[in-house]
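Engineer: A structural model of the following input is requested.
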Amino acid sequence: MSKLPNVTASIFSVMSQLANKYQAINLSQGFPNFPVDEKLLKISEQLLSANIHQYTPMAGLPTLLEKIALLTKTNYKRKVDIKTEMLVTSGATQGIYTAINAIVNKGDEVIILDPSYDSYEPSVLVAGGKPVRVSLNDDYSPNFNRIASSITTKTKLIIINNPHNPTGKIWEEKDFEDLELILEKHPDIYVLSDEVYEYISFKHAHISINTRPKLIEKSIIASSFGKSLHVTGWKVGYLIAPEHLMKEIKKIHQFLVFSVNSIAQHVISEYLDVVDFKEVAEMYEKKKALFQQQLEHTRFKILPSEGTYFQLVNYSEISSKNDIDFAKELIIEHGIASIPVSVFYKDATDKKILRFCFAKTDETLIKAGKKLHTI
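Structural biologist: Below you'll find the predicted structure:
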């Protein structure tokens, strides 16, 4: 008997396979196609011949944990105990899966805000929990009336994603205040905050759970070096959580992966001494501006992108087809791949919106723009 009977190939795989088949420009999956920082490559080359090829400690390389703690203190003014409140994971997805399975028991309910990243629900189901999908507002801000009315005596966890994939929405101060009010009324509910795009925000600064004293003791925060340093294939992320939660998370982590790639941890540890995350945000802001410029004078309507490296567009003036069929048409007939946003909803809400990834070379974005102008 399958634990995930309704899970099939992800839309990301489907669209990338179609893109490869038709030699389309792939703006579907969220990975950069440009080279990593030369400083990172240089550090990698220097360390490759060092004696760093065996297991690291289960919770992570000590020097890397120290650097993450410094990063957290510098950016969020939070002091984290590296021995009891932090864990290096094999990517944020593994961290999220591990956290959910440490907290959620059979019959527990987990609130997921739609549109939502596709790994949340399967992780809840494997844990024996019940996903409760709650739609965001039309502008993709959280609807706390809906959230509050979805809470029952079985609610164990609320999963939030900020900056948000697929929409690029960033939570505001008022959103966190409303969440805090809800959790004051329901003190037994935990929060899992997916913040993998935390260093990619534009006009509005990202607000981390790390900065919310009322939420810290009941929250798990997931971060991703793959996203922040554009090395998605390295699959290195980390979790920050209070000791009583991290203790349970580590129990599962040690039997799931035990420890994370040693070379990647050593390289990232040294690279954190020289990388400037403000430059990362500035780079992506320029790419967003370039891609939006390519979309001007097309029939696509550009929607706001406050963070992440994703751009939503509405195509309702172009076609009445559902978003999955239109996305396939774009690949087959026009040579450009995107992700239909309906797949991020439990009920397949179709607002005629596609998600493009602009974490690509300028040349790629300009070529994509030329194709989009023909549609």
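Engineer: make it CA atoms for all contacts and neighbour counts henceforth
Structural biologist: Fine.
Engineer: And stretch 135-147, end to end?
Structural biologist: One end of stretch 135-147 to the other measures 9 Å (C-alpha to C-alpha, to the nearest Å).
Engineer: Show residues contacting it.
Structural biologist: 111, 113-115, 134, 167, 169-171, 175, 178-179, 345 (C-alpha atoms under 8 Å, 6 or more residues apart in numbering).
Engineer: residues of whichever helix in the chain runs longest that come out buried?
Structural biologist: With secondary structure taken from DSSP state H, the chain has its longest helix at helix 277-295. Judged by neighbour count (16 or more other C-alpha atoms under 10 Å), helix 277-295 contains these buried residues: 280-281, 284-285, 287-288, 290-292, 294-295.
Engineer: Closest one to Phe356 out of those, please.
Structural biologist: Using C-alpha to C-alpha, Phe291 is the member of these that lies nearest Phe356, at 9.5 Å.
Engineer: residues in contact with that closest one?
Structural biologist: Phe291 touches 358, 365-366, 369, counting by C-alpha under 8 Å, 6+ apart.
Engineer: Just give me the closest of the residues you listed to Leu272.
Structural biologist: Phe358 (24.3 Å).
Engineer: sorry, back to before: go ahead and build a ChimeraX selection from the buried members of the contacts of stretch 135-147.
Structural biologist: To isolate the buried ones among the contacts of stretch 135-147 in ChimeraX, judged by 16+ other C-alpha under 10 Å, type:
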select :111,113,114,115,134,167,169,170,171,179,345
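Engineer: Which of the contacts of stretch 135-147 fall within strands?
Structural biologist: If you go by DSSP state E, these have 111, 113-114, 134 in strands.
Engineer: this one as well, want them side by side:
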Amino acid sequence: MNAIPPAALTAERLDRISPSQTIAISAKARAMKADGRDVISLSAGEPDFETPRNIKDAAIRAIENGETRYTDVSGTRKLREAVARKFKRDHGIDYKPEEIVVSTGGKQVIFNAMVATLDKGDEVIIPAPCWVSYPDIVSLADGTPVIVEAGPNQGFKITPEQLEAAITPKTKWLMLNNPCNPTGAAYTREELKALTDVLMRHPNVWVFTDDIYEKLVFGGFTFATVVEVEPGLKDRTVTMNGCSKAYAMTGWRLGFAGVPLPLAKAMDKLQSQSTSNTSSITQAAAVEALDGPQDTVEEMRRAFERRRDMVVRLLNECPGLHCNTPEGAFYVFPSVQGCLGKTTAGGRKLATDEDFVMALLEEGGVATVHGSAFLFPGYMRISYAEGDEVLREACARIKRFCADLK
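Structural biologist: Got it, this is the predicted structure:
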């Protein structure tokens, strides 16, 4: 019996997306390490800290107490109440537990919202540089990504004029990441207000705000979220957050969002036919993360701020690189344009940012991600979610690599 050719087996929608390039580079770095290569990986968006002890203990208690059954699809009542308290405590936003959706990571919240709302031809405005998954999720949901570029001259943040110009009768969503992956750029309250003023003039445009890095802001920056700045947008805003970054819980897989009730019901319906509830043990741990002591969050934030300052300084000493100082997250996004057109010590011609990061990995032993993966060529993303000594060594390798270019 003849096998079905792969092209005939897979659905057309898969042709619209690519595998995550951040995951691909991390996998390549791991494979090189497994082969005995000396590689420092700064490609993954994952804190290097352990999950705090009180959160681990809460998970252990949940197991011992038999909290190992299915829960409501959108999360336990206890967790949804904890999330509602978090939004009220941090931002003064009132959500009912029924307006809270808990999913298996923030990515699933985005996926559910887009699949539940987009029809063919609907447009989603996405500022770039942007996280690699946003455009692909929109495309998979039959929507059309509308990319609006925000360069370093404007702090990697879109302007109200750009937003106004991008809105059409087909616009369904603005997708905002604040602070941003990959740039670390964060919108001030005033900058957000300028954007929300535009949105208030367009009642058919919804807002998806990905605030997953909100606790990681530096230099006295004060974070604000969309509905906090403009309460009039609450009925058409999804406010997404989670436990992965602030609480070092990436592998626990839990994201949550405050969602207008009709859309919350639609997302619950969709999730009921995909993953159903996220892990009951993770949910119990998340209650402790949100309601328990927050001192470890501040300890991690201070460590990331110190690392940011060190990495920006060291990268700006590298020939051909230029690095802005970001307001938040744990990434820097230096320009590599001063290195393009040159040749490495190993004889490789660097025509693109992808050429640069692949040569840096294979010849310099440092894994980063090229800016093109984030729809912004000529740059690279470096995660400084590593120990200080590791980061110093990585920056020294990058400096040697750049200095050896001809």
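Engineer: And the ones in strands among the contacts of stretch 135-147 of structure 1, which is closest to His206 of structure 1?
Structural biologist: Nearest to His206 of structure 1 among those is Leu113, at 18.3 Å by C-alpha to C-alpha.
Engineer: And that closest one? What does it align with in structure 2?
Structural biologist: By TM-score structural alignment, Leu113 of structure 1 lines up with Pro127 in structure 2.
Engineer: From Ala7 of structure 2, how far off is its match?
Structural biologist: 33 Å.
Engineer: What distance do you get for the most centrally placed residue in structure 1 to Lys106 of structure 1?
Structural biologist: Centroid-nearest residue in structure 1: Val196, 4.5 Å away (criterion: C-alpha atoms, centre = their mean). Between Val196 of structure 1 and Lys106 of structure 1 the computed distance is 27 Å (C-alpha to C-alpha).
Engineer: on that earlier part again, if you rank the contacts of Phe291 of structure 1 by neighbours, which is first?
Structural biologist: For these, the largest neighbour count, defined by other C-alpha atoms under 10 Å, is 30 neighbours, found at Phe358.
Engineer: wait, what's in contact with that one?
Structural biologist: Contacts of Phe358 of structure 1 (C-alpha under 8 Å, 6+ apart): 27, 284, 287-288, 291, 309-311, 365.
Engineer: Aligned to it, what sits in structure 2?
Structural biologist: Match for Phe358 of structure 1 (TM-score structural alignment): Tyr384.
Engineer: ok so, going back, still contacting in structure 2, which of the contacts of Phe358 of structure 1?
Structural biologist: Mapping the contacts of Phe358 of structure 1 onto structure 2 (both residues aligned by TM-score structural alignment, their matches' C-alpha atoms under 8 Å) leaves 27, 284, 287-288, 291, 309-311, 365 still in contact.
Engineer: With respect to Ser49 of structure 1, which of the residues you listed is nearest?
Structural biologist: If you rank those by distance to Ser49 of structure 1 using C-alpha to C-alpha, Tyr284 comes first, at 33.0 Å.
Engineer: Isn't that closest one up against Tyr309?
Structural biologist: Yes. Tyr284 of structure 1 lies in contact with Tyr309 (C-alpha atoms under 8 Å); the separation is 6.6 Å.
Engineer: if I look at those two, which residues touch both of them?
Structural biologist: 200, 358-359.
Engineer: so what's Met47 of structure 1 up against?
Structural biologist: Careful, residue 47 of structure 1 is Leu and not Met. Leu47 of structure 1 makes contacts with 263, 266-267, as judged by C-alpha under 8 Å, 6+ apart.
Engineer: Filter those residues down to the ones in strands?
Structural biologist: Counting by DSSP E, none of the members of those fall within strands.
Engineer: List the residues that contact the aligned residue in structure 1 for Ala248 of structure 2.
Structural biologist: Counting by TM-score structural alignment, Ala248 of structure 2 lines up with His230 in structure 1. By C-alpha under 8 Å, 6+ apart, the contact list for His230 of structure 1 reads 31-32, 36.
Engineer: Please report how far Ile336 of structure 1 lies from Cys357 of structure 1.
Structural biologist: Distance from Ile336 of structure 1 to Cys357 of structure 1, by C-alpha to C-alpha: 11 Å.
Engineer: Equivalent analysis for Phe255 of structure 1, please.
Structural biologist: In terms of C-alpha to C-alpha, Phe255 of structure 1 sits 34 Å off from Cys357 of structure 1.
Engineer: Who has more neighbours out of these two?
Structural biologist: Cys357 (24 against 10).
Engineer: Residues that sit against both of Ile336 and Cys357 of structure 1, list them.
Structural biologist: Common neighbours of Ile336 of structure 1 and Cys357 (C-alpha under 8 Å, 6+ apart) are Leu27.
Engineer: The alignment partner in structure 2 of Val88 of structure 1: what's it in contact with?
Structural biologist: Aligning on TM-score structural alignment places Val88 of structure 1 opposite Val102 in structure 2. Val102 of structure 2 is in contact with 73-75, 80, 109, 254-257, 277-278, counting by C-alpha under 8 Å, 6+ apart.
Engineer: Tell me where the stretch 201-350 of structure 1 has strands.
Structural biologist: Secondary structure of the stretch 201-350 of structure 1 by DSSP state E, counting those that start in this stretch: the strands cover 219-224, 237-240, 301-302, 310-314, 336-337, 339-340.
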